[in-house]
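make a model of this:
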Amino acid sequence: MSAPVGQLTELSFKAIGLLILTILCFDVMSILVRVLSASYSAQELSAYRNVLGILPSLALLIWTGELRFKASSMKIEKWKLAIGRGVIVAFAQLFFYSALAQMELATVATLGQTNAFFVVILSVVYLGEKVGIWRIVALIIGFAGVVWILRPGSDAFSLTALLPIGAAACYGFAMVSVRKFGPNTSNALLYLYSSFGSALGAIALATFTTEFSPIHSIADGLLILLMSTIGGTGVLLMMIAFRMDSPSVLAPFWYFGILTAGLFGWLFFGEAPLDTLFPGVLLIVGAGVLIIWRERKRT
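Model (predicted):
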């Protein structure tokens, strides 16, 4: 059960710990993508990630005892939507990996925080939720922060900077569409269906947009396997964390990812894009915090 608003329980701290582990998993995956991007295209890496990323979902099914080779036990409601979510995630990962190959980790992580704004917008369009004045103000503030970082019309602007925002939009749909599934739908089975859809989507995108190159060495193969399994594990940890406690409790800790991405970008790649990020990052974070604060007040 979720903790009452404003109160953190032992379960809350466990969920927060899992979320921080999730962020670290995504950071390690991002570092490996950057390293592997020197030899492999974003399409290839996305395909490998989604095919091999099924392994953590299978491991969870075995652990929970839900992996039974009977058609009836593997069915879920709205299976087409579950697979469709996976295809959308394949687009998200292609955008995300393409951005990682060309931009600083901290910049990608910061622009990825626009996910919160797309969740709000899609909640209205897709779920029919109402938006109050506070959410509208937060969206305007966050949009101003994004424009400040992107600097459209200046020499610093590039279409590449739109890639993490496109990824955030796709991930936002994946998050919002989860609400279409009832409480009886197994997390493990839902993730398996979505992973299958992601694998199909990523393979199709790679097939039509690039040519697969052979894996150059055993070391590369191990790095690709590590990237895929760590990314898949991060998604599972995130799912478990959000099942343990309320999103309004956990959401502020997502911004920890901006700090860790900046730290890892500096340690591994010598990046320090402070001039690019400030003060736009403050507006994005402030807008997200405003949305979270308002949601907690309404709960």
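
all contacts plus neighbour counts: C-alpha atoms, from now on.
Fine.

tell me, what residue is most central in this structure?
Geometric centre of the chain, nearest residue: Tyr171, 5.7 Å, by Cα atoms, centre = their mean.

ok, now which ones touch it?
88-89, 92, 115 (Cα atoms under 8 Å, 6 or more residues apart in numbering).

work out the gap between the host helix or strand of it and the centre of the chain.
For Tyr171, the host element (DSSP states H and E) is helix 163-177. With Cα atoms, centre = their mean, to the nearest Å as the basis, helix 163-177 stands 8 Å off its chain's centre.

could you do stretch 102-117 as well?
With Cα atoms, centre = their mean, you get 10 Å for stretch 102-117.

list of residues touching it?
Under Cα under 8 Å, 6+ apart, the answer for stretch 102-117 is 30, 96, 99-100, 139, 142, 146, 160-161, 164-165, 167-169, 171-172, 255, 257-259, 261-262, 264-265, 271, 273, 276-277, 281, 284-285, 288.

the residue nearest to Arg294 when sequence neighbours are not counted: neighbouring residues, count only.
The spatially closest residue to Arg294, leaving aside those adjacent along the chain, is Trp134, at 7.2 Å (Cα to Cα, 6 or more residues apart in numbering). Using other Cα atoms under 10 Å, Trp134 has 15 neighbouring residues.

what comes up buried for the helix or strand hosting Trp134?
Following DSSP H and E, one finds Trp134 within helix 133-150. Buried positions in helix 133-150, judged by neighbour count with 16 or more other Cα atoms under 10 Å: 135-136, 138-146, 148-150.

now the residues you listed in TSV, with distance to Lys14?
TSV is the format used below for the buried residues of helix 133-150 (distance: Cα to Cα, whole Å):
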residue	distance to Lys14
Arg135	29
Ile136	33
Ala138	29
Leu139	31
Ile140	34
Ile141	32
Gly142	30
Phe143	33
Ala144	35
Gly145	32
Val146	32
Trp148	36
Ile149	34
Leu150	36
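
tell me the one of the residues you listed nearest Gln43?
Of all these, Gln43 sits closest to Leu150, with 24.4 Å by Cα to Cα.

would you do the same for the sequence below? I want to compare the two.
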Amino acid sequence: MNTSRAILLKLASVAGFVSMAALIKAASDGVPPGQAVFFRSLFAIPVILVWLYLDGNLKRGLRTKNPLGHLWRGLLGTTAMGLNFSALGLLPLPEVTAIFFAAPILTVIFAAMFLGEQVRAFRLTAVGLGLVGVLIILSPRLTAFSEGDVSTVQTLGAVLALMAATFAALAKIFVRKLVGIEHPATIVFYFSLTAVCLSALTFPFGWAWPSPVEMTFLVLAGVIGGVSQGLLTTAFRHAEAALIAPFDYASMLLSLLIGYFIFAEVPTVPMLAGAALVIAAGILIIWRERQLGLERGKGRQAMGPGGQ
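Predicted coordinates:
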């Protein structure tokens, strides 16, 4: 084990995924979400193939025992990515990031529903704390909880972000099933391939020729996303999953900095308060899973933010 290297790799992957989200957001005015998913996934594939080759896992990564499982995981993960990219075009980057932190919390609920995992009082309390945090973040965006008028665009963005978290949590359930028979490299590769094919189906409903600047953003998003996935998977080889998983939440700080300095997005008090509760709940769940000896490492290797 090399804990310091693992943490550095994890933080580098987190920075990459946040930068990727910022690039997608920057291109969102002129590029439909489905098209953004297509380019992000397409340009990640060469990076993933090179990573697999250098890692000595190219043949293993291309061989699958469960193509139908990859299809379902790809369908859910691609939907989560598309919804997340849609939300990025409608809401501030830190707010989308904070809402998406609901995914690990929802995964606990879905694991109990679909995998038969026992969820006792401690994790139930953490789940409840996280859901309260999500409601605090969402409250200013939903007419039913706000004073005065709320932009329909903002309300839609909040709903899309929460739906993205839900689909990402469902995708993680399928990843947990796949890791029992598939190598993480296989899951990463076939997700990108499935995302390219599925997102291409959206072209008849919305296609826009990207400007040179937008195309640059999309290519960079794909390349950075692929590199970040490789860094993430490599990080888990140097330390236990439970040790480095909490560093996912560094993305909140990075999102706040990028949102403020690049997009002039000023965080609100409800967003910060809600995010603090959701992050606390997520860390408590990770800590409790470590205490219970639940194996999440391989699943986390095969999942980036947003099912990406």
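
and the TM-score between them?
Once superposed, the chains reach a TM-score of 0.87 (TM-score structural alignment, normalised by the length of the first structure), with 284 aligned residues with a Cα RMSD of 2.2 Å.

about what we covered before: if we go to the second structure, which of the contacts of Tyr171 of the first structure are intact?
Contacts conserved in the second structure for the contacts of Tyr171 of the first structure, counting by both residues aligned by TM-score structural alignment, their matches' Cα atoms under 8 Å: 88-89, 92, 115.

filter those down to the buried ones and hand me the ChimeraX line.
ChimeraX command restricting these to the buried ones, with burial defined by 16+ other Cα under 10 Å:
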select :88,89,92,115
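
let's see which of the kept ones among the contacts of Tyr171 of the first structure end up in helices.
Members of these lying in helices (criterion: DSSP state H): 88-89, 92, 115.

now the residues you listed as CSV including distance to Leu250 of the first structure?
Listed next are those as CSV, based on distance: Cα to Cα, whole Å:
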residue, distance to Leu250 of the first structure
Ile88, 24
Val89, 22
Ala92, 22
Asn115, 15
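
closest to Glu129 of the first structure among these?
Closest to Glu129 of the first structure, out of all of these and judged by Cα to Cα, is Asn115, at 17.2 Å.

now check the second structure for the residue matching the closest one.
The alignment partner of Asn115 of the first structure in the second structure, by TM-score structural alignment, is Ala103.

relative to Pro184 of the second structure, how far out is that match?
For Ala103 of the second structure, the distance to Pro184 of the second structure equals 20 Å [Cα to Cα, to the nearest Å].

the second structure: matching residues for the helix holding Trp134 of the first structure?
The aligned range for helix 133-150 of the first structure is 121-138, by TM-score structural alignment.

mean shift of the matching stretch relative to the first structure?
With mean Cα distance after the TM-score superposition for the first structure, stretch 121-138 of the second structure departs from the first structure by a mean of 1.0 Å once superposed.

off-centre distance for that stretch?
Distance, centroid of stretch 121-138 of the second structure to centroid of chain: 19 Å (Cα atoms, centre = their mean).

stretch 195-203 of the first structure too?
The mean C-alpha position of stretch 195-203 of the first structure is separated from the chain mean by 16 Å, Cα atoms, centre = their mean.

what lies in contact with that stretch?
With Cα under 8 Å, 6+ apart, stretch 195-203 of the first structure has contacts from 43, 46-47, 50-51, 53-54, 57, 82-91, 94.

now, those that are in strands?
Taking DSSP state E, every one of the contacts of stretch 195-203 of the first structure sits outside strands.

and Leu52 of the first structure, what pairs with it in the second structure?
Using TM-score structural alignment, Leu52 of the first structure pairs with Phe43 in the second structure.

and the counterpart of Tyr193 of the first structure in the second structure, what element?
Using TM-score structural alignment, the equivalent of Tyr193 of the first structure in the second structure is Tyr190. Following DSSP H and E, one finds Tyr190 of the second structure within helix 184-200.

mean shift of that helix relative to the first structure?
With mean Cα distance after the TM-score superposition for the first structure, helix 184-200 of the second structure averages 1.6 Å from its match.

now do that helix: distance to the chain's middle.
14 Å.

buried ones in it?
Going by 16+ other Cα under 10 Å, helix 184-200 of the second structure has these buried residues: 184-196, 198-200.

give the aligned equivalent of Arg34 of the first structure in the second structure.
Checking TM-score structural alignment: Arg34 of the first structure goes with Lys25.

let me know the helix or strand that that match is in.
helix 3-27.

could you list every helix and strand in contact with that helix?
helix 67-88, helix 93-100, helix 212-235, helix 241-244, helix 250-261 (3 or more Cα pairs under 8 Å, 6 or more residues apart in numbering; DSSP states H and E).

can I get those helices in TSV with distance to Arg300 of the second structure?
Formatted as TSV, those follow (distance: least, Cα to Cα, whole Å):
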stretch	distance to Arg300 of the second structure
helix 67-88	14
helix 93-100	15
helix 212-235	8
helix 241-244	8
helix 250-261	16
